[in-house]
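K.L.:
Here you go, sequence then predicted model.
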Amino acid sequence: MTDAPVIPVRGDIKLGQFLKLAGLAEDGVMARELIQDGDVTINGQVDTRRGHTLSPGDLVEVFSPHGPQAARVGPSQEPPRPRQS
């Protein structure tokens, strides 16, 4: 699925959080169930760890009764915050 939307994230994001942010899961319970059931892949590999940290460019696919859906982890669209001295 190459036409997956790119979802900008700031900093680290866990798989379960990303599923909710990208709209691939309605809530945390659904995200947990999809992951535990092996219905989620990261870059084509099944991953059953809800706490897996994603990286920019990762392709996350969900195979649910509603059909396959996907989203790609993207870099934040916001400029970096200035460092405090």
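P.N.:
Cool, got the structure.

K.L.:
CA atoms for contacts and neighbours, from now on please.
P.N.:
Noted.

K.L.:
what about Ile35, which helix or strand?
P.N.:
When elements are assigned from DSSP states H and E, Ile35 belongs to helix 28-36.

K.L.:
Included below, for side-by-side comparison, is a second structure:
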Amino acid sequence: MEHLDFELEPPHEYVELNQLLKLVGICDSGGAGKAIVASGAVTVDGVLETRKTCKIRPGQRVVVDEEIEIRVHAAG
């Protein structure tokens, strides 16, 4: 499994799931990120996530297609 780290910069407390997929380079746009989430390919902390704009906070783990793991960290 490929592992990616995403650092959430202040003052942001969270990033929307579809935007996270775009920001780490899994897709080219937020719309494409929404399509990936809608397809049922994304879990957050081991639970299937279908809310396209759910808030992802530091400490959470997002997995896409059981192939890519994204770990979200607070900056600093």
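P.N.:
Perfect, thanks for sending it. Quick caveat: nothing in here was measured; it's all calculated off a predicted structure.

K.L.:
And the strands in structure 2?
P.N.:
Here structure 2 has its strands, by DSSP state E, at 2-8, 15-16, 42-44, 47-48, 55-56, 61-64, 68-74.

K.L.:
ok, average deviation of the fifth one from structure 1?
P.N.:
On superposition with structure 1, the average gap between strand 55-56 of structure 2 and its aligned counterparts reaches 0.6 Å (mean CA distance after the TM-score superposition for structure 1).

K.L.:
So the residue nearest the centre of structure 1 versus His52 of structure 1, what's the distance?
P.N.:
In structure 1, the C-alpha closest to the average C-alpha coordinate belongs to Phe18, at a distance of 3.5 Å (CA atoms, centre = their mean). For Phe18 of structure 1, the distance to His52 of structure 1 equals 10 Å [CA to CA, to the nearest Å].

K.L.:
Count residues in the vicinity of the aligned partner of Asp27 of structure 1 in structure 2, would you?
P.N.:
Taking TM-score structural alignment for the superposition, Asp27 of structure 1 sits opposite Ser29 in structure 2. Other residues near Ser29 of structure 2 number 15, with proximity taken as other CA atoms under 10 Å.

K.L.:
Now do the contacts for the nearest residue to Ser29 of structure 2 once chain neighbours are set aside.
P.N.:
Counting by CA to CA, 6 or more residues apart in numbering, Lys22 is the residue found nearest to Ser29 of structure 2 once chain neighbours are left out, at 5.5 Å. If a contact means CA atoms under 8 Å, 6 or more residues apart in numbering, then Lys22 of structure 2 has Asp28, Ser29, Gly30, Ala32, Gly33 as its contacts.

K.L.:
dump the residue contacts of the third one.
P.N.:
Residues in contact with Gly30 of structure 2 (CA under 8 Å, 6+ apart) are Asn18, Gln19, Leu21, Lys22.
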